[in-house]
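Peer 1: Have a look at this fold, sequence not included:
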């Protein structure tokens, strides 16, 4: 089918995901009329309606759902071909794309991938930081071979393997009333103003839920966009912050902080490795295996 070229399929997938031609056009940097023309050509050639048009957008038909599935698989394969051929052209024997959440990249993922890179020197590994939902979507869409993040989201049809765990803690300045405690419950931190770390939205949702269940309110005094900024705010004595304890201990001495583990069950986070159910390249398969071995051995240094 001539109309079902890669560009048309990519635009078709964008419309399916956005549910709106105008939104898809903005996402793909193309005028809406061009997308509408391509969709009309695809429907004409296929002989079936792929969308039901409405005032508020489009709804994918049963035929459209079938094409959506095959289109995504085809585009993933084309992206993989382009990526791997480009790597060979540069004399590299393989390439693996990894999307990781902020906590995974700040703690254990770089060291584990570093060990892999020393063994497989002809494999290029790219790591990109993404929000948790972007990690899952990136793997689903084939933009990443491997995803590593907290298991607090729905992984849908992806295959997941246990990775490292971390434990959340409250970070306070030296001399703070909680600084001499071996551990505290999250509810005990609600008597103090917190730093709102905007980039960690899912973690913030968990905290608000826990505060609501206890009949208390989580009070944010200052909003920051990075964990490093949060540490500085805490060091200045302006607020406390909930962060991964392992991550905070790396800077506590330099900044004069005290890291106190939380006793709540939700404070222990399980990270996972996510992949698609098929089509994993040999280099990616080798990296997944090394990450699983590192996790089993407790390699978090």
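Peer 2: Here it is on my side, so go on. For clarity, every value in this text was computed on a predicted model and none was experimentally measured. Numbering: from 1, shown residues only.
Peer 1: C-alpha from now on. contacts and neighbour counts both.
Peer 2: OK.
Peer 1: What is the burial count for residue 55?
Peer 2: Look at residue 55: counted by other Cα atoms under 10 Å, it has 6 neighbours.
Peer 1: if I look at the closest residue in space to residue 190 that isn't next to it in sequence, how far off is residue 231?
Peer 2: Nearest non-adjacent residue to residue 190, counting by Cα to Cα, 6 or more residues apart in numbering: residue 218, 6.0 Å away. Using Cα to Cα, to the nearest Å, residue 218 is found at 18 Å from residue 231.
Peer 1: which ones are touching the residue nearest to residue 190?
Peer 2: 190, 193, 194, 207, 208, 211 (Cα atoms under 8 Å, 6 or more residues apart in numbering).
Peer 1: Looking at those, which one is closest to residue 126?
Peer 2: residue 207 (32.2 Å; Cα to Cα).
Peer 1: returning to that earlier point: which of the contacts of residue 218 ranks first by neighbour count?
Peer 2: Going by other Cα under 10 Å, residue 194 tops these with 25 neighbours.
Peer 1: I figured it hits residue 233, correct?
Peer 2: No: between residue 194 and residue 233 there is no contact under Cα atoms under 8 Å: 9.7 Å.
Peer 1: and for these two, which residues touch both?
Peer 2: Counting by Cα under 8 Å, 6+ apart, the shared contacts of residue 194 and residue 233 are residue 239.
Peer 1: need the strands for the stretch 101-250 of the chain, in chain order.
Peer 2: Along the stretch 101-250 of the chain, the segments classed as strands by DSSP state E, counting those that start in this stretch run 123-129, 146-150, 159-173, 194-197, 220-224, 241-244.
Peer 1: this is the comparison structure:
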């Protein structure tokens, strides 16, 4: 067998995305080259590593074994890079970070900008996912770190506080419910919603609460970010639920009513999670220390 690190990273990306095309894109590789590398790995082993379907791929038992060992090899490589970074100028480290909607829109941009400016030898692969999917990925070794709401089942992962976050309802000032001091999620379930795009971690979270209430949200339109959502709400398109920080930024027009949600799940603590913080690479531990600065106390 002559697998190189590019082969191993590519194979992990293919398995993580469930697609050779998406895995090739994540690896910055042409599809033809990615397919040839996978075939080369399978030829070298003499067994198929992927089951191929019309809508994607999944690993065979042999492929799952390759995934396990690829994670171990690449994790050890990152640890080596971190330990050698002090001695080897230009040696790049890589940290994979998954985040829910609230953190990726409201808190991480500023926090990561400062960290990356101070650490030019570290690259970060940042991806948005729902909190429960982040926990699964970190536990499986598919990511170094995650930022999730602490109300999700964290299993055996270690955590550190990151930021506090509260979900609020946003309504047009003329809405019949806008005069209340606070409102519950149940009070809004009959209203037309302005939501976030499919795949948004926050929208998946809200859809889950609606499902548990035996209902579903009725969307008039779905947009990519909370600021655009607020702009449509203030024009009377519907109601919405966003992080409080995003809602407060949109108050400048004076046409928006921001109302606290009375539901117990509305106030949330966002936490950093990892399988074992002490076992992270030096680059990842440095990122954890930076993101943990000025963290709030648990709710």
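Peer 2: Cool, the structure landed. Worth saying up front: this structure is predicted, and the values here are computed from it rather than measured.
Peer 1: related to what we said a few turns ago, conserved subset of the contacts of residue 218 of the first structure in the second structure?
Peer 2: Contacts conserved in the second structure for the contacts of residue 218 of the first structure, counting by both residues aligned by TM-score structural alignment, their matches' Cα atoms under 8 Å: 190, 193, 194, 208, 211.
Peer 1: and which of those is nearest residue 254 of the first structure?
Peer 2: When those are compared against residue 254 of the first structure (criterion: Cα to Cα), the nearest one is residue 194, at 21.0 Å.
Peer 1: aligned partner of that closest one in the second structure?
Peer 2: Alignment note: residue 194 of the first structure maps to residue 193 in the second structure; criterion TM-score structural alignment.
Peer 1: who touches that match in this structure?
Peer 2: Residues near residue 193 of the second structure by Cα under 8 Å, 6+ apart: 217, 218, 219, 220, 221, 237, 238, 239, 240.
Peer 1: Once you drop chain neighbours, what's closest to the fifth one?
Peer 2: Here the nearest residue to residue 221 of the second structure in space, its sequence neighbours aside, is residue 194; by Cα to Cα, 6+ apart that works out to 5.3 Å.
Peer 1: now that neighbour: how far from residue 185 of the second structure?
Peer 2: For residue 194 of the second structure, the distance to residue 185 of the second structure - Cα to Cα - is 14 Å.
Peer 1: Comparing the two, which residue is more hemmed in?
Peer 2: Between residue 194 of the second structure and residue 185, residue 194 has the larger neighbour count (other Cα under 10 Å), namely 27 against 18.
Peer 1: how much space between that one and residue 215 of the second structure?
Peer 2: 16 Å.
Peer 1: Residue 163 of the second structure too?
Peer 2: Residue 163 of the second structure is 30 Å from residue 215 of the second structure, where distance means Cα to Cα.
Peer 1: Show me which of the two is the more surrounded one.
Peer 2: Shown here are residue 163 of the second structure and residue 215; by other Cα under 10 Å, residue 163 has more neighbours (25 against 14).
Peer 1: Just give me the neighbour total for the closest residue to residue 138 of the first structure other than its chain neighbours.
Peer 2: Computed as Cα to Cα, 6+ apart, the closest residue to residue 138 of the first structure that is not its neighbour in sequence is residue 144, at 5.4 Å. Residue 144 of the first structure has 25 neighbours, counted by other Cα under 10 Å.
Peer 1: Wait, residue 144 of the first structure touches residue 83, no?
Peer 2: No: in this structure residue 144 of the first structure lies outside contact range of residue 83 using Cα under 8 Å: 11.0 Å.
Peer 1: May I have the secondary structure class of residue 58 of the second structure?
Peer 2: Following DSSP: H, G, I helix; E, B strand; the rest coil, we place residue 58 of the second structure in the strand state.
Peer 1: conserved subset of the contacts of residue 193 of the second structure in the first structure?
Peer 2: The contacts of residue 193 of the second structure retained in the first structure, by both residues aligned by TM-score structural alignment, their matches' Cα under 8 Å: 217, 218, 219, 220, 221, 238, 239, 240.
Peer 1: Buried subset of those, written for ChimeraX?
Peer 2: Applied in ChimeraX, the following selects the buried portion of those according to 16 or more other Cα atoms under 10 Å:
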select :217,219,238,239,240
